[in-house]
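Asker: task: produce atomic coordinates for the following.
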Amino acid sequence: MTLSIQTLSEADRRLVAEWAAACAERGLPLFEAECPNDDRPRDAIARTRAFARGELDTAAEIRRRFGDGSAARNATSPAAAAAARAAGQASAVCHMGAHALGAAAYAVKAASLSAQACSHQVKWARSSVNSKLLSPEPRHFECRLIAGIDLSRQAKE
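Answerer: Predicted structure coming up:
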């Protein structure tokens, strides 16, 4: 069976979840500047980190995460909406690792739509991949993560 980021084990999704949370967190100030009383994206990121630490299970998070994406509808700017979507994508890593790419892509999009430098966000996302993900094992899902970040950036340009 060929492994892909879509078929990661739960242990691997927990590793990827921390990185996805870190990506999403970088755009959080963009959302909170517009919606200071809406804590759904911050809560989604906190739950993603709790999942990464093994404190939450996949089934419970799948049930809870559907509200996370709705925070983007409250944003007035595209950058803030993208930041909220990054948090929603991060919270979805619990059931499919590919959502980490969504978290990274929306974080890059939020940065590119704001005064933040998009290339700085892309460089940060690439350099911050957890060293546990960079294993010599043949699955190499970190290559797909980095390729996905690069492709999402190119799609935005």
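
Asker: all contacts plus neighbour counts: C-alpha atoms, from now on.
Answerer: Noted.

Asker: pretty sure C23 contacts A107?
Answerer: Yes - counting by Cα atoms under 8 Å, C23 touches A107, with 6.1 Å between them.

Asker: find residues that contact each of the two.
Answerer: Counting by Cα atoms under 8 Å, 6 or more residues apart in numbering, the contacts common to C23 and A107 are A86.

Asker: who touches the residue sitting nearest the centre point of the chain in this structure?
Answerer: Centroid check for the chain by Cα atoms, centre = their mean gives A103 as the closest residue, at 2.5 Å. By Cα under 8 Å, 6+ apart, the contact set of A103 is 20-21, 23-24, 85-90.

Asker: how about T7?
Answerer: 96-97.

Asker: apply 10 Å and report the result again.
Answerer: Counting by Cα atoms under 10 Å, 6 or more residues apart in numbering, T7 touches 13, 95-98.

Asker: would you turn the residues you listed into CSV with secondary structure?
Answerer: Below are these laid out as CSV (DSSP: H, G, I helix; E, B strand; the rest coil):
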residue, secondary structure
R13, helix
H95, coil
M96, coil
G97, coil
A98, coil
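
Asker: please give me the structure for this one as well, since I'd like to look at both together:
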Amino acid sequence: MAHRIDLTMKDLRAVAAYAAESAARVLSIFEQCHPSDTRPRDALEATRGFVQGGKRGKALRDAAWAALKAARQAEDAAASQAARAAMCAASAAYLHPLATATQLRHILGAAAHAARAVEIAKGDGARVDTDPFQHAIRSAPASVIDVLCRYPSAPAGGGRVGELLRCLDRELREISAETSAYRAGR
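Answerer: Below is the predicted model of the structure:
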């Protein structure tokens, strides 16, 4: 059985803010294909409400499910990934305090789906040099990296999105290790 991890509401709000920012960067990919479908945008708005002090309740959960439904109904693969990023952002508030690798999807799922959306939109040759991927690394606050490092490394599987998630995980843990080494050397 996995041990419990200390998580505060401040930790959850930081993770959700990071996830919402990642998803917001690709929302236009979805909206260009489905201009009248507001479900992914609604999921991001619900996430921002939580980040600003709102509750983790039914409205946030329902917004996440609705964004997932939008992703499943999208005919365009890039739009589907962008909607999945919004779903992951709304789901970030539900990060569980259990030390299981699968929880990393709550932390990095939005960024991984956002990067995949851009890869598909630009053509699969783009790969990990996509702007959302690099931005996800550069913009990760120390508080989110700290939460990430409390969990085991990202799990195997999950196709290309899983690969992106593992790559983000490695990069952010490396930043944490470099920061720790720097502080120890002072």
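
Asker: where's the closest residue to the residue nearest to the centre of structure 1 other than its chain neighbours relative to A79 of structure 1, distance?
Answerer: Spatially, and ignoring its direct neighbours in sequence, A103 of structure 1 is nearest to A86 (4.1 Å; Cα to Cα, 6 or more residues apart in numbering). As defined by Cα to Cα, to the nearest Å, A86 of structure 1 lies at a distance of 11 Å from A79 of structure 1.

Asker: which of those two has more neighbours?
Answerer: For A86 of structure 1 and A79, the more surrounded residue by other Cα atoms under 10 Å is A86, and the numbers stand at 38 against 24.

Asker: just give the nearest non-adjacent residue to the aligned residue in structure 1 for P141 of structure 2, would you?
Answerer: For P141 of structure 2, the aligned position in structure 1 is occupied by N130, per TM-score structural alignment. What sits nearest to N130 of structure 1 in space, not counting adjacent residues and going by Cα to Cα, 6+ apart, is W19, at 6.7 Å.

Asker: just the helices in structure 1 please.
Answerer: 10-25, 28-34, 40-52, 58-65, 78-91, 99-112, 118-127, 141-156 (DSSP state H).

Asker: buried residues in the fourth one?
Answerer: This means helix 58-65 of structure 1. Of all the residues in helix 58-65 of structure 1, those buried under the rule 16 or more other Cα atoms under 10 Å are 58, 61, 65.

Asker: from these, pick the one nearest L145 of structure 1.
Answerer: Closest approach between those and L145 of structure 1, by Cα to Cα: T58, at 20.9 Å.

Asker: so the closest one makes contact with A50?
Answerer: No - at 11.1 Å, T58 of structure 1 does not count as touching A50 under the criterion of Cα atoms under 10 Å.

Asker: any common contacting residues for these two?
Answerer: R14.

Asker: measure L7 of structure 2 to V144 of structure 2 for me?
Answerer: 11 Å.

Asker: neighbour count winner among the two?
Answerer: Set L7 of structure 2 next to V144 and count neighbours by other Cα under 10 Å: V144 wins out with 22 against 14.

Asker: which residues touch that one?
Answerer: V144 of structure 2 sits in contact with 11-19, 107-108, 172, where contact means Cα under 10 Å, 6+ apart.

Asker: now do A92 of structure 1 against A44 of structure 1, distance only.
Answerer: Separation of A92 of structure 1 from A44 of structure 1 (Cα to Cα) stands at 9 Å.

Asker: please enumerate the shared neighbours of those two.
Answerer: 61, 64-65, 68-69, 86.
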